[in-house]
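K.L.:
Could you look at this predicted model? Sequence included:
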Amino acid sequence: MATGTVRKGDPNWWRGAVIYQVYPRSFQDTSGDGIGDLQGITARLPHIASLGVDAIWLSPFFTSPMADMGYDVSDYCNVDPMFGTLADFDAMMAECERLGLKVIIDQVISHTSDQHPWFVESRASRTNPRADWYIWADPKPDGTAPNNWLSIFGGPAWEWDGVRKQYYMHNFLSSQPDLNFHNPDVQDAVLATVKFWLDRGVHGFRLDTVNYYFHDKQLRNNPPMVYDPDSTGLETDTNPYSMQHHLYDKSQPENIDFLKRLRALLDRYDCRTTVGEVGDADRSLTTLAIYTSGNDKLHMCYTFDLLSPRFTADHIRGVVSKCQEIVTNGWVCWAFSNHDVVRHVSRFMQAPEEREPIAKIAISVLSTLRGSICLYQGEELGLPEAELSFEDLRDPYGIRFWPAFKGRDGCRTPMVWEADQPLGGFSAGPKAWLPVPPEHLPLAVSAQDGIETSILAHYRETLAFRRAHGALLDGDMTFLDTQADLLAFVREKGGERLLFVFNLTREAQDYLLPVSLADCYPLPMPGYNPPVEDKVVRLAPFDVFCARL
């Protein structure tokens, strides 16, 4: 069985690491209540290890009223009974250790649940010890909100509280009030919760909305977003949030010092890491560069640049080239899917028959990029986005903007393990928290395991290929000009130089090897071995050429 032990004990294990995201609600249910749990994750860890990944990332499992599926935390230092107990977490950690898997947990510290004791106390009066632990502001003389800031989940980012007779800020749901990081006591309390999990052995943290921690103390209005009418036009994505240029409600300079405090805490422990989620529109890569520079803040970050519907050579080359230009002293983590976006095979394919070739070439591209990579549960099976009815939705974001935006539940449906089970082996109960799409059942692990041509086998082989070549972990990356619509680049480290050419189009393409690369030796990637005739590589649609230089 493949494991992530190849870099065990290396403090830089995270550079070039492959991280597998587990969405606990939807991974494996052992209690029969239709909701995944920690014991279920433990039971299925051998599957994750078989892929050859280095770490798992667990979406939130903390105590929560679940208004936003656990991203509204009411106790940072305990497990919600829905998922099990701290003892279950410890057992999962022990099994991860046995299998050589590191554990990264979601740390949601920009906001809490309104049921967190901190907020309960804060809203009780203007004079209590935690009165300024959250962002409170007086109304304008006419009673309206302090400024024009908007919530991502719709409406103003301000909610009126009748007890304090003030507004409080919330970037997401009104039941997710934002913490006031300008208060050093808040920072201390948050870091204490981080330390709790470090002491319990976790190897790192995925930091939710890491650039949202601080707000502008003056509460200045955000200006409107200015769009170039000759390029994208006005793209609101059905949500007016994107009509503002978010200069003042996130990505504030004070965040730098807090991230340094966080890093100093992690540096007291061996082999720990952080990966920040940066959502900052056109500033995302600049913010990423700042947050990961200098070896004293975050280890790595990811942005949403490759989580778009575009799967073309131009787009990928443009994003990665810009990243290399801007992020000169930091590290990026790439992904095509996660729990917040439509599954990438559905975003990229134009017809059902393209699902399998796109699923395969997508992981081949991802595994050769410079950076660490994240995989989302089920993508190793090529699962498409689930089509759900409004009555099935649980995501407040989707419920708010239906039908223009269907929410995030379509990528969060349960993992399918057994093709011949009604709920795909996810649960022995009568019903899952979200429906298991019938079209997912034939793609279950049991249906693909042991099949040499399956997507699952392709993932295992491709990740093994990545591990076998040090140039792919943290080597340099240089893009090459092409005579056609192809993605071509060289990865190199030490004496190893590898050429990759990807045809992401639906037509056959020829790649003429440059004179400088003419003396190369084909090194077939798993699943691909196009012919070379007179220094011309003949690439079929969704084909890949690899050579050793």
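P.N.:
Cool, the structure landed.

K.L.:
from here on, contacts and neighbour counts on C-alpha atoms
P.N.:
OK.

K.L.:
if I look at Gly475, how far off is Ala468?
P.N.:
13 Å (Cα to Cα, to the nearest Å).

K.L.:
again with Asp543
P.N.:
Taking Cα to Cα, one finds Asp543 at 21 Å from Ala468.

K.L.:
Looking at the two, which one has more neighbours?
P.N.:
Asp543 (25 against 12; other Cα atoms under 10 Å).

K.L.:
Just confirm the more buried one contacts Pro530, I think it does.
P.N.:
Yes: counting by Cα atoms under 8 Å, Asp543 touches Pro530, with 7.4 Å between them.

K.L.:
here comes the other one, which I'd like you to weigh against the first:
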Amino acid sequence: MTVISPDLSPRTADGRRPDPDWWRGAVIYQIYPRSFADANNDGIGDLPGITARLEHVAELGADAIWISPFFKSPMADFGYDVADYREVDPIFGTLADFDALLAKAHALGLRIIIDQVLSHTSEQHAWFKESRSSRDNPKADWYVWAEAKPDGSPPNNWLSVFGGPAWQWDSRRRQYYLHSFLTAQPDLNHHNPEVQDALLGDVRFWCERGVDGFRFDACNHQFYDRSLRDNPPADAKEQQSVTTVRPDNPYAMQRHLHDKTQPENLAFLQRVRQVLDGTGAVSIGEVGDDHPQPIMADYTEAGKRLHMAYSFALLTPYVSAKQIREQVESLELALARTGGWGCWALSNHDVPRVASRWAPANQPDPVLTRTLQALLFTLRGSVCTYQGEELGLPEADIPFELLQDPYGKTFWPEFKGRDGCRTPMPWQHDALQAGFNAGAAPWLPLGQGHGERSVDLQQADPASPLHHARALLAWRRGEARLRNGSIRFHDAAEPVLLFERARGAGPALVLAFNLGDTPVSLPLPAKLGMLLPVNGTPIAPAELLEASGDAHCAGGRCWLLPAHGAAIAVTAA
């Protein structure tokens, strides 16, 4: 068992660390609580289960944990439909269980970021129950209500992310209400100051309880065009460039000019930041939009609004080296305008696991898994890594009869839903349910072959993806050039990504990634100067050839990158 060195840095009276910028370059480990660990053996993961497994995250070397929603909810969207912002749902435990989790995390040197959904609630929330009861009750204007057109149809052409119109008829008020997601998730009316005040009060509740930050879900969905203008159609190129939904989803067929990303949101996010600054909590905003970079820059304008913005750019079915470069460079250019900060991820609870998604024929390759880990942890910005990525878990195949995801049921069979990435974590290969629990069958079946990639087996194998991830994070933690240095790309032919990370005038790290399944001879630009191996890094530099007889390297230098391989060097001082 790895020995954990406790974080002995100075703390304030409430246990916080004094470094206000810890989040810059931080690695944040996302936990989907239903599937992480089940302590009471009812088949659903819970907060005590997370607490019992926190050492795993601390040993990995993450700076913080992002926990997907655990609030009281009817679970129509598995917690993203909140019925009470200040209560833990009984399936996950109690407020006391959360306090115990928070205390243990802080003792291990981990910070806790919680998922907060401010754009909508559950239809079971007390606010919505009152709002729908009449047109003149105290909360009548707390949600987005609108009259039907003369022919009875919805007020406009806005669509739900989950399919179909974004409007649902309510017979009590004889009006439509807006739902950007499921019909069970009515949108709040942020144009009403009382709504803003109530939400900020709920954020303040968790700040005062000691959380270290928030991941704000769908944070650009918090305002709508008050004139309810129709969205225009998207052209073919725009439809193909959408990263937030599948191209066969009708939602991709519109330009979402009026149903989200409204200018009023900037002032609201400034109010959110004022609350966070009162306790030192940080924020990550999920920004899903057709052209997200300028929005991410505005939302993270230095010191004004969110601390970080979460990018969807690398959550696509497949990306080329060229696409990765374009996405990173475009975000860097936008952030430079405002002094903002980005956050990258290759997987989360909404997309197929990257070990399968980016692999040839969806067949995971252990070398590619290690290379993708290295790529993620060497990009500029902060990083979110999803539970199981450190094990190289592939996407699970869930048959329709066992499917739980309402999104998947709507778009089956072309889209098999999000359940394939939400299956239980495999902790122990020879235990019941691979150690996820010791009782009832899990809410989703274990992924095929996941038991063979369990934590205990990988712990015993020094060449495993788990040990590789630990080594990468240890390197990143002590490498200032990776945590907050600059990034600069160099030209390289597909499928190679070549860039350097630097800080000040000192030597730069040079990184090359071969995303293809055949070896590549990579000519190195002369302006990189002399390159030296990086001793002690988890990736052995590939062979460097000087004045090779290779036609592509005549008179120069080449790196020979193996299939799906990577190389790292440093420029000579």
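P.N.:
Right, received. Where do you want to start? Nothing here was measured: the structure is a model prediction, and the numbers come from that model.

K.L.:
Over to the aligned partner of Gly201 of the second structure in the first structure. Which of the three states is it?
P.N.:
Matched across to the first structure, Gly201 of the second structure falls on Ala192, judged by TM-score structural alignment. Using DSSP: H, G, I helix; E, B strand; the rest coil, the structure places Ala192 of the first structure in helix.

K.L.:
residues contacting Ala192 of the first structure?
P.N.:
Residues near Ala192 of the first structure by Cα atoms under 8 Å, 6 or more residues apart in numbering: none.

K.L.:
let's see it at 10 Å
P.N.:
Counting by Cα atoms under 10 Å, 6 or more residues apart in numbering, Ala192 of the first structure makes contact with 76-77, 186, 198, 265.

K.L.:
Pick out whichever of those sits closest to Ser125 of the first structure.
P.N.:
Val186 (17.4 Å; Cα to Cα).

K.L.:
Surely the closest one is in contact with Tyr134?
P.N.:
Yes: Val186 of the first structure lies in contact with Tyr134 (Cα atoms under 10 Å); the separation is 8.7 Å.

K.L.:
Which one's more surrounded, the two?
P.N.:
Tyr134 (24 against 19).

K.L.:
which one in the second structure is aligned with the more buried one?
P.N.:
By TM-score structural alignment, Tyr134 of the first structure lines up with Tyr143.

K.L.:
dump the residue contacts of the equivalent of Leu101 of the first structure over in the second structure.
P.N.:
Counting by TM-score structural alignment, Leu101 of the first structure corresponds to Leu110 in the second structure. By Cα under 10 Å, 6+ apart, the residues touching Leu110 of the second structure are 6-7, 28, 54-55, 57-58, 61-65, 102-104, 212.

K.L.:
Next step: these restricted to helices.
P.N.:
54-55, 57-58, 102-104 (DSSP state H).

K.L.:
which residues touch the residue positioned nearest the centre of the first structure?
P.N.:
Residue closest to the average C-alpha location in the first structure (Cα atoms, centre = their mean): Asn338, at 4.9 Å. Shown in contact with Asn338 of the first structure (Cα under 10 Å, 6+ apart): 20-23, 307, 344, 374-377, 379, 408, 411-412.
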